[in-house]
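*Asks:* model this:
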Amino acid sequence: MDSQLHIFFFPYMAHSHMMPAIEMAKLFASRGCKASIVSTPANAPHIHKAIESGTNLGLEIGVLSIRFPTQEVGLPEGCENANSLTSLEMMNKFFTAVNMLDQPLEQLLMEHRPSCLVADLFFPWATDVSAKFGIPRLVFHGFSFFALCALASLLRHEPHKQVSSDSEPFVIPNLPDEIKITRNQLPDYMKEETEFSGFLKKLDESELNSYGIIVNSYYELEPAYADHYRNVLGMKAWHVGPTFLCNEEKEGYKAVRGQEASISEQECSNWLDSKKSNSVIYVCFGSLANFVDSQLMEIAMGLEASGKQFIWVVKKGKHEEGVKEEWLPEGFEKRMEGKGLIVRGWAPQLLILQHQAVGAFVTHCGWNSTLESVCAGVPMVTWPVSAEQFYNEKLVTQVLGIGVGVGAKKWARLTGDSVNREAIEKAVNLIMEGKEAEEMRSRSKALGVMASRAVQEGGSSYEDLTALIEDLRLQRHCCGSK
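*Replies:* Below is the predicted model:
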């Protein structure tokens, strides 16, 4: 039997899921494993580019393609990534298509017989498909341990069903800390029975029946929750992150991570180089959140009122030549010249966060962005929108003490809760000025140092990855000897 482990990675087709999965493939490959990433034709070029950026020669990473059934579900040709979805109807069709990928995956597993399948949580059927061939399936959520613990508690105890209103705070039971949340901050499919509610139960069952969970976090960041998840909830889990740190020193990686930037690395660096240390606030809400014009106007007015320098990334397709942008106050960019930089599209986030001029980050609390901010030692203004982001906000503000909330009170699939300019101005000033801001920055920097140590030889994540690889070797040996 070939002694080399062959690991399949099957990420959900969204940039926030694909990036850490690709980085994870590099991690396993750097430890002597063969890695294959399964995806669809339209996503393959992005994956190839990400593999090539900064990869050391000799890493065995391949890309295997399966057809995405756009035509069968009524999606436009080439619509194979969640980032291109613009409506709830498109999202539902996309999920239908995702659930039709079980047979193509089964075919690939039969042909290649990998040692392990690391499949995204959105593929609950992957556990049964891999079991047909005796292949262990690891679940990858892209969540923090904290979010996993909170979600498990909510699913099992349903405390949200005991309160009298959507705005009444309640305690998430049996967590290491007293964490309060409201029904408004929970996803709609947890509050009422929807088609996705049934899907959520399938996810939970699939996770319980899987070989274990692989987590993009590190022990020192959330030790009580790593222990709680494994020892109290009894889940088999390994932390191997932050995954992007495995590429951090590679030439040019900070500029290319994610989608193609709408601003050059040089232009971005030159602008930041002209600013004092910790004087710039970075504002970005990830690849999926899409605020309405009136909310963008409030952000602009709040930033201007704060008097702080800023880089603001706007996911907006309304910047055609000669067309007035309704989401910007009259004369805003002229007034902000030299003080504020608006990036329309995608920005080199790692490069920005790790620049000494950046003093804070206004974020939607997606786990990739949260980890990047922590590793850069940058405190956060938290503005959760959807997914598990309200849990991450509690971790950042209440447990770690490295952020302040902007006041978002309601979970919303794409558009985000409405927050006024006064709240934005107040949160920005609180995170950038005064003793409390300095203390948060100090705690953030300490966590960033711990993150770097965690992925180095002998560090907590390095050792957990070693333990996982050894476990998989033992598993294959046992199965192979039957």
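*Asks:* Only C-alpha atoms from now on, for both contacts and neighbour counts.
*Replies:* OK.
*Asks:* Provide a list of residues in contact with the closest residue to residue 24 other than its chain neighbours.
*Replies:* Nearest non-adjacent residue to residue 24, counting by CA to CA, 6 or more residues apart in numbering: residue 243, 6.0 Å away. Listed by CA atoms under 8 Å, 6 or more residues apart in numbering, the contact set of residue 243 reads 20, 23-24, 27, 216.
*Asks:* For the comparison step, fold the sequence that follows:
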Amino acid sequence: MLPFLQLSKSLAKRGHRISFLSTLRNIQRLPKIPPHIAPLIDFVSLTLPKVDGLPENAEATPDLPKDQVQYLKVAFDRLGGPLENFLEKASPKPDWIILDFACHWVPKLASKFRVPCALLSVFTAPFLAFWRPSESISPGGDNVLEEFTAPPKGISFETSVAFRLHEARRVIRGYENNASGVCDADRLLLTIEGCRVVAPRSCRELHSDWLCYLQELYRKPVIPIGLLPPAPDDGAGVDATSNESNVFHWLAKQAPGSVVYVAFGSETVLSAEILHELAFGLELSRVAFLWVIRKPVDVAGEGKEILPEGFEDRTRDRGVIAMGWIDQLRVLAHASVGGCLTHSGWSSVIESLQFGHPLIMLPFIVDQGIIARVMEERRIGIEVPRNEEDGSFSREDLAKVIRLVMVEEEGNQFRSKARELKEIFGNKDYHERYVEEFVLYLRNQKEN
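*Replies:* Next up is the predicted model:
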């Protein structure tokens, strides 16, 4: 949602009118719009149909366990009626519809109103390069894992970026049937097929070769939209909590660049086993840390009881744990923070490098491994070693990588490269030029 909001704000600053369509609860989750552009962004709430198996008020993937996400797709696929009603009443009609990959049915519906579509891909260009139509992949085939554990076929440049074996097994699930009747891979590829242009959240300085490969693969324009970096005031309107006040009071006492910020995003739910290994790894590293933990929904109270017994007491002199939401941009901007232990979600990577922080990468969800490997190829950070079969990691390896990136002399190359890339990731004017290029394409295509 947030990249779409970032793009909406960027377009509104240019004087374009935006209709931002989503469900009510998703719209309510968004940060406030700056007053000077608020009149140009109209939030349109669509009522999500009731679907058997989908809990009430579940309107986004973080609201659901993995096995129930398929029912959310069923519900979203039934939004065709409300969208058609919106397009019928809209005056004037939209010039373009910019959509998410999951909405494979939108281009056909939009064509009834002669409105072209563009895909804004929150996935990076390297990740998109791996996906093929489901008819070319047999989930039970002998060689199917080889499709994903090696770089994509037809790549003309040097790279070792690919999925690990344990990741590839999860990727293949994207080719399996689900309750919606459309597997995730086909959902993405049908959307690409129906759109006139694909706009990945990428930039040429990072992904130039991959973007060229995608254009050859899709045989249509692939125009990077830039990184859409958030501004520090994007969390405006969210009141600071006492928890947050304590965090910044603690950060103010730490040496510059000494703290590793630990966070794994809003959609990653970690098991007790993984949480414990993370805790022991942080303890072994002897590096100061700020760890933000998403409390499992089934845990009562503060939730700190999910950590190893005695962990807080043993690390009290050099670590702070925050449960729940915290202003991540404000944390990353703090002078005491010197690196990030991250799941390698693309938004989190962008935000970390926006402030020049090197990465300690521990990916968990489908696209994150590819992001981590691209970052490692660029010497921006290091991925924590994992077991190829099951994806497990050891506290010893985690501690070693934390120290290498944060403290050891060998880590200077990563710290230096991250500071260098701050000039790309942190320059909003630079990324506005990518948006301008995209707008120029849309305008020219509409006029033609």
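*Asks:* which SS state does residue 401 of the first structure fall under?
*Replies:* Secondary structure, DSSP: H, G, I helix; E, B strand; the rest coil: residue 401 of the first structure is coil.
*Asks:* Now it: closest residue in space, sequence neighbours ignored.
*Replies:* Counting by CA to CA, 6+ apart, residue 401 of the first structure lies nearest to residue 440, which is 6.4 Å off, once chain neighbours are set aside.
*Asks:* Quick one: classify the one you found as helix, strand or coil.
*Replies:* Remark: residue 440 of the first structure carries the secondary structure label helix [criterion: three-state DSSP].
*Asks:* Trace residue 397 of the first structure over to the second structure, please.
*Replies:* Aligned by TM-score structural alignment, residue 397 of the first structure pairs with residue 376 of the second structure.
*Asks:* Could you check how many residues crowd around the residue nearest to residue 401 of the first structure?
*Replies:* 24 (other CA atoms under 10 Å).
*Asks:* Counterpart of it over in the second structure?
*Replies:* So residue 440 of the first structure corresponds to residue 414, using TM-score structural alignment.
*Asks:* quick one: that match from residue 345 of the second structure, how far?
*Replies:* Here the criterion is CA to CA, to the nearest Å. By it, residue 414 of the second structure lies 19 Å from residue 345 of the second structure.
*Asks:* for residue 268 of the second structure, same thing?
*Replies:* Look at residue 268 of the second structure and residue 345 of the second structure: by CA to CA, they are 10 Å apart.
*Asks:* Same drill for those two, tell me which one is more crowded.
*Replies:* Shown here are residue 268 of the second structure and residue 345; by other CA under 10 Å, residue 345 has more neighbours (25 against 15).
*Asks:* Could you list which residues are in contact with the equivalent of that one over in the first structure?
*Replies:* Under the alignment by TM-score structural alignment, residue 345 of the second structure pairs with residue 366 in the first structure. If you count contacts by CA under 8 Å, 6+ apart, residue 366 of the first structure has them with 286, 384, 388-389, 392.
*Asks:* Strands of the stretch 251-400 of the second structure, residue ranges please.
*Replies:* Ranges of strands within the stretch 251-400 of the second structure are 259-263, 288-293, 319-323, 337-342, 359-361, 381-383, based on DSSP state E, counting those that start in this stretch.
*Asks:* can you list those in a markdown table and add distance to residue 127 of the second structure and mean neighbour count?
*Replies:* Output for the strands of the stretch 251-400 of the second structure, formatted as a markdown table (distance: least, CA to CA, whole Å; neighbours: other CA atoms under 10 Å):
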| stretch | distance to residue 127 of the second structure | mean neighbour count |
| --- | --- | --- |
| strand 259-263 | 22 | 23 |
| strand 288-293 | 27 | 23 |
| strand 319-323 | 31 | 18 |
| strand 337-342 | 18 | 27 |
| strand 359-361 | 16 | 30 |
| strand 381-383 | 17 | 25 |
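*Asks:* and the residue mapped onto residue 26 of the first structure from the second structure, what element?
*Replies:* In the second structure, residue 26 of the first structure lines up with residue 9, judged by TM-score structural alignment. Taking DSSP states H and E as the criterion, residue 9 of the second structure maps to helix 2-13.
*Asks:* about what we covered before: residue 379 is in contact with the residue nearest to residue 401 of the first structure, correct?
*Replies:* Yes. Counting by CA atoms under 8 Å, residue 440 of the first structure does reach residue 379; the two are 6.1 Å apart.
*Asks:* For those two, list the residues in contact with both.
*Replies:* Common neighbours of residue 440 of the first structure and residue 379 (CA under 8 Å, 6+ apart) are 402-403.
*Asks:* where does residue 198 of the second structure land in three-state SS?
*Replies:* strand.
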